[in-house]
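Engineer: dropping a prediction and its sequence here:
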Amino acid sequence: MSKQNIVVHNKSSKPDNVVQDENQLIESCLAIEAQLPPFMKDYFIFLKNSVSIRTRHAYLNDILFFCKYLISETDITCAKTTNSITVEDFKKIKARDVNRFIGDYCSRYVIEKPNAKIIMENNNRALARKKSSLSSLFKFLYRDEILDKNITDGFNPIKLPKPQPDAIKKLEIDEVAIMLDAVENGTGLSEREKIYWKKTKLRDKAILILFTTYGLRLNELYQLNISSFNFNRGDFKIYRKRGKEVNMPLNKSVEKVILDYINKERPKSESIPPQHRDALFLSLQKTRMTKRAIRELVKKYTSIALSTSRENGYSPHKLRATAASSLIQYGFSIYDVQNLLDHDNVTTTQLYAAHKKNVKREIINQFEWLEEFDE
């Protein structure tokens, strides 16, 4: 069968590509829901209206995984398929069953593939997410009077390590300079890499400058369009988590690298397939760059800055951390940086503030009571 064309009838302020990305996630959610027991239908509606699409997708995946576990690893149900698990089966589940699933089974399990055996190991953060998914489900089923007991009070706590500022991976300011020199001059690239670099260096530079200036998330950069930018007003539009629409101001550096790329390197509009003409960052095939391609690009240039292998280069999220700590080192307040990066909690931003070197010494050295030292 040929792939069905998708036509977007869009009356919202979101660009079509953002609507299409969201629709793909929604379709994936619906496909997962079809594999889950029908008695969870009201829970699906609850998720749809209470959490972001990505959180909804993650929760549904976790619940489907739990249902598969019930069938393959326990005698709680006789069901052969996940969507035939009954309410009566769920009523048999006790807190200890969930604790065994999360604490024992999920910590390490094996996926058998035709040509490989994949060992899956989860850290406490991943286990906490699974616990959150199941807690949400069981609390809802109890509140909706589908289950007689709320077993979530018996779920074992999962201790998450306190984030340590020194453990945050990011580039130092001098390493950012090395990275930008690499994209400007091809320094550190192999001869094969230079072949492609000559064709994409303005694009690559614009991507790295956007990441390190605004701390954009990968998805926020991936969704950027030509129409996202209003150069007359000096701003551009991005779509944050939970669908928040935000206008970001342009500075001269960002405006220059974007216009250089558009005017000097980006293919002319008439040569680009219609569905990709508005995409800002294009591949050599004249289609919107994939998230994977953007991720690999960032790893390549950051690995040069770090003097390490390409595999050990940093992800786009590490450039988000780079932007946060660099802004704070330049003297901007944590509240301004929190607002720019869209951190839900200022304590997240404070972690980057801890990277400001010798901050106590700087404060004390500039705060003298004796006039002879107060210069």
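Structural biologist: Nice, thanks for sending it over. Remember, predicted model here, so these are calculated numbers, not experimental data.

Engineer: CA atoms for contacts and neighbours, from now on please.
Structural biologist: Noted.

Engineer: mind listing the helices for the stretch 1-150 of the chain?
Structural biologist: Remark: helices assigned in the stretch 1-150 of the chain by DSSP state H, counting those that start in this stretch are 16-33, 41-50, 53-73, 87-91, 95-100, 124-143.

Engineer: quick check: residue 247 is in a helix.
Structural biologist: No - according to DSSP: H, G, I helix; E, B strand; the rest coil, residue 247 belongs to no helix; its state is strand.

Engineer: gap between it and residue 237?
Structural biologist: According to CA to CA, to the nearest Å, residue 247 stands 4 Å off from residue 237.

Engineer: the more surrounded of these two?
Structural biologist: More crowded of residue 247 and residue 237, by other CA atoms under 10 Å: residue 237, with 18 against 14.

Engineer: quick check, the more buried one in a strand?
Structural biologist: Yes - judged by three-state DSSP, residue 237 forms part of a strand.

Engineer: pull out the buried positions in stretch 92-103.
Structural biologist: For stretch 92-103, the neighbour count (16 or more other CA atoms under 10 Å) marks 98-99, 101-103 as buried.

Engineer: let me have these in JSON lines, extended by distance to residue 332.
Structural biologist: Below are those laid out as JSON lines (distance: CA to CA, whole Å):
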{"residue": "98", "distance to residue 332": "45"}
{"residue": "99", "distance to residue 332": "44"}
{"residue": "101", "distance to residue 332": "45"}
{"residue": "102", "distance to residue 332": "42"}
{"residue": "103", "distance to residue 332": "42"}
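
Engineer: okay, pairing it with this:
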Amino acid sequence: MENSRQLAEEWLAHLAVERGLSVNTLSNYRRDVERYLAWLEATNIKDLADVKALDLERYVADLRRGTSGGKAMAGASAARALVVARGLHRFGLSEGHLAVDVAKEVAPPAQGKHLPDTLSVAEIAKLLDGIGSRDPVTSLDLRDRALLELLYGTGARISEALALTVDDYQMRNDPQVLVLRGKGNKERLVPLGGAATKAVENYLVRGRPALSRGKSHALFLNSRGTTLSRQSAWTILKKRVSAAGIAANISPHTLRHSYATHLLEGGADIRSVQELLGHSSVTTTQIYTHVTAQNLRQVWAQAHPRAQRSNIGE
């Protein structure tokens, strides 16, 4: 097992250096690798070279049942654990430690499709237009409006928005385009609409100077003048949703989901939405087509004269 643990460390180092994975992603990978190796050891499998496809199937089944030393996992979590195990085996094959990659033969567990939560266009307008609509408008009002307008206006992940600096915004070659740095430090260009531009510029001129203590170059600051945290951003959204009277339990990611859904409903093609969201595969983006199809079915059921069941024969 010592050789397998050494191989795992080499793989994690490879992911950090060659793939540029984030600290959080690497931490998740390490946890899953350690769980997998511990399971192998507990089942008396001494080396990755001794693993059979049936062993991996048993591992995934144990994760789902919670008999691997932890709580029972949902299908998505077990599938992610299998992805990590597959990655380790594939790396072992490439490094000559393994003669065959048995992990590629194992199918991930079936998962129920979860449709992402979204807000309607009317709810988005109610949420955003209500921020700073009353006098006096504070620097925090301006910041919150700018943050939420940018999240919805670009489809940015919250981590991407909070990583922006003042220079990222002000030193753009094209004033209508913003550069976002996504997973793996990959950059993508996203259009920045008029509403988001106006909100961010109002914040930069009238809001951010009052918050800044010269401690941070981050675009979005907290009341202490340091970089706004993810938890604080979530709290801001929760507060603003409540103030708007919107009965929904949402997160900053809900604005990203709403952005994608509204683009597709407005006629955008899925490949363009994939690029705007920074998805590496169109498969990830396709979940939004289920959302829009669901909306279309609801419209059809309400509007089509033959949608309702006939009373003939009753």
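Structural biologist: Received the coordinates, thanks. Just so you know, these numbers come straight off a predicted model, no measurement behind them.

Engineer: now the helices for the stretch 201-314 of structure 2?
Structural biologist: So, for the stretch 201-314 of structure 2 - with DSSP H, counting those that start in this stretch - the helices run 208-211, 230-243, 252-265, 270-277, 282-285, 287-303.

Engineer: out of those, indicate the one that is most buried.
Structural biologist: helix 252-265 (a mean of 22; mean count of other CA atoms under 10 Å).

Engineer: report the inter-axis angle for that one versus helix 287-303.
Structural biologist: 60 degrees (axes from the mean of the first three to the mean of the last three CA atoms, to 10 degrees).

Engineer: who does helix 252-265 of structure 2 touch, helix- and strand-wise?
Structural biologist: helix 139-154, helix 230-243, helix 270-277, helix 287-303 (3 or more CA pairs under 8 Å, 6 or more residues apart in numbering; DSSP states H and E).

Engineer: so which of these is nearest residue 109 of structure 2?
Structural biologist: helix 287-303 (18.1 Å; CA to CA).

Engineer: now do the closest one: distance to the chain's middle.
Structural biologist: When C-alpha coordinates are averaged (CA atoms, centre = their mean, to the nearest Å), helix 287-303 of structure 2 and its chain have centres 23 Å apart.

Engineer: so who does residue 151 of structure 1 touch?
Structural biologist: When contacts are counted by CA atoms under 8 Å, 6 or more residues apart in numbering, residue 151 of structure 1 touches 94-95, 138.

Engineer: check the gap between the aligned residue in structure 2 for residue 251 of structure 1 and residue 175 of structure 2 for me.
Structural biologist: Aligned counterpart of residue 251 of structure 1 in structure 2: residue 193 (TM-score structural alignment). As defined by CA to CA, residue 193 of structure 2 lies at a distance of 10 Å from residue 175 of structure 2.

Engineer: do residue 116 of structure 2 as well
Structural biologist: When residue 116 of structure 2 is compared with residue 175 of structure 2 (using CA to CA), they lie 31 Å apart.

Engineer: close enough to count as contact, residue 73 of structure 2 and residue 66?
Structural biologist: Yes - using CA atoms under 8 Å, residue 73 of structure 2 makes contact with residue 66 at a distance of 6.6 Å.

Engineer: okay, the two: which has more neighbours?
Structural biologist: Comparing residue 73 of structure 2 with residue 66 by neighbour count (other CA under 10 Å), the higher total belongs to residue 73, at 17 against 14.

Engineer: OK, contacts around the more buried one?
Structural biologist: So residue 73 of structure 2 contacts 63-66 (CA under 8 Å, 6+ apart).

Engineer: now, of these, which are buried?
Structural biologist: Buried among those by 16+ other CA under 10 Å: 63-64.

Engineer: ok, and the contacts of residue 73 of structure 2 in structure 1?
Structural biologist: Of those, the ones still in contact in structure 1 (both residues aligned by TM-score structural alignment, their matches' CA atoms under 8 Å) are 64-66.

Engineer: number of nearby residues for the closest residue to the match of residue 251 of structure 1 other than its chain neighbours?
Structural biologist: Distances taken as CA to CA, 6 or more residues apart in numbering put residue 153 closest to residue 193 of structure 2, at 6.4 Å, once the chain neighbours are dropped. By other CA under 10 Å, the residues close to residue 153 of structure 2 number 21.

Engineer: quick one: what's aligned to residue 153 of structure 2 in structure 1?
Structural biologist: Using TM-score structural alignment, residue 153 of structure 2 sits opposite residue 213 in structure 1.

Engineer: ok, the aligned residue in structure 1 for residue 204 of structure 2 to residue 209 of structure 1 distance?
Structural biologist: Aligned by TM-score structural alignment, residue 204 of structure 2 pairs with residue 262 of structure 1. Residue 262 of structure 1 sits at a distance of 15 Å from residue 209 of structure 1 (criterion: CA to CA).

Engineer: rewinding a little: number of residues surrounding the match of residue 204 of structure 2?
Structural biologist: Neighbours of residue 262 of structure 1 (other CA under 10 Å): 18.

Engineer: any idea how far residue 256 of structure 1 is from it?
Structural biologist: For residue 262 of structure 1, the distance to residue 256 of structure 1 - CA to CA - is 10 Å.

Engineer: and residue 144 of structure 1, by the same measure?
Structural biologist: For residue 144 of structure 1, the distance to residue 256 of structure 1 - CA to CA - is 56 Å.

Engineer: just send the kept ones among the contacts of residue 73 of structure 2 back as TSV, with distance to residue 285 of structure 2 too.
Structural biologist: Output for those, formatted as TSV (distance: CA to CA, whole Å):
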residue	distance to residue 285 of structure 2
64	26
65	30
66	31
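
Engineer: with respect to residue 29 of structure 2, which of the residues you listed is nearest?
Structural biologist: Closest to residue 29 of structure 2, out of all of those and judged by CA to CA, is residue 64, at 18.2 Å.

Engineer: from what I can see the closest one touches residue 76, true?
Structural biologist: No - applying CA under 8 Å, one finds residue 64 of structure 2 not in contact with residue 76, separated by 10.0 Å.

Engineer: now do the contacts for the closest residue to residue 265 of structure 1 other than its chain neighbours.
Structural biologist: Spatial nearest neighbour of residue 265 of structure 1, excluding adjacent residues (CA to CA, 6+ apart): residue 202 at 6.7 Å. Counting by CA under 8 Å, 6+ apart, residue 202 of structure 1 touches 257, 260-261, 265.
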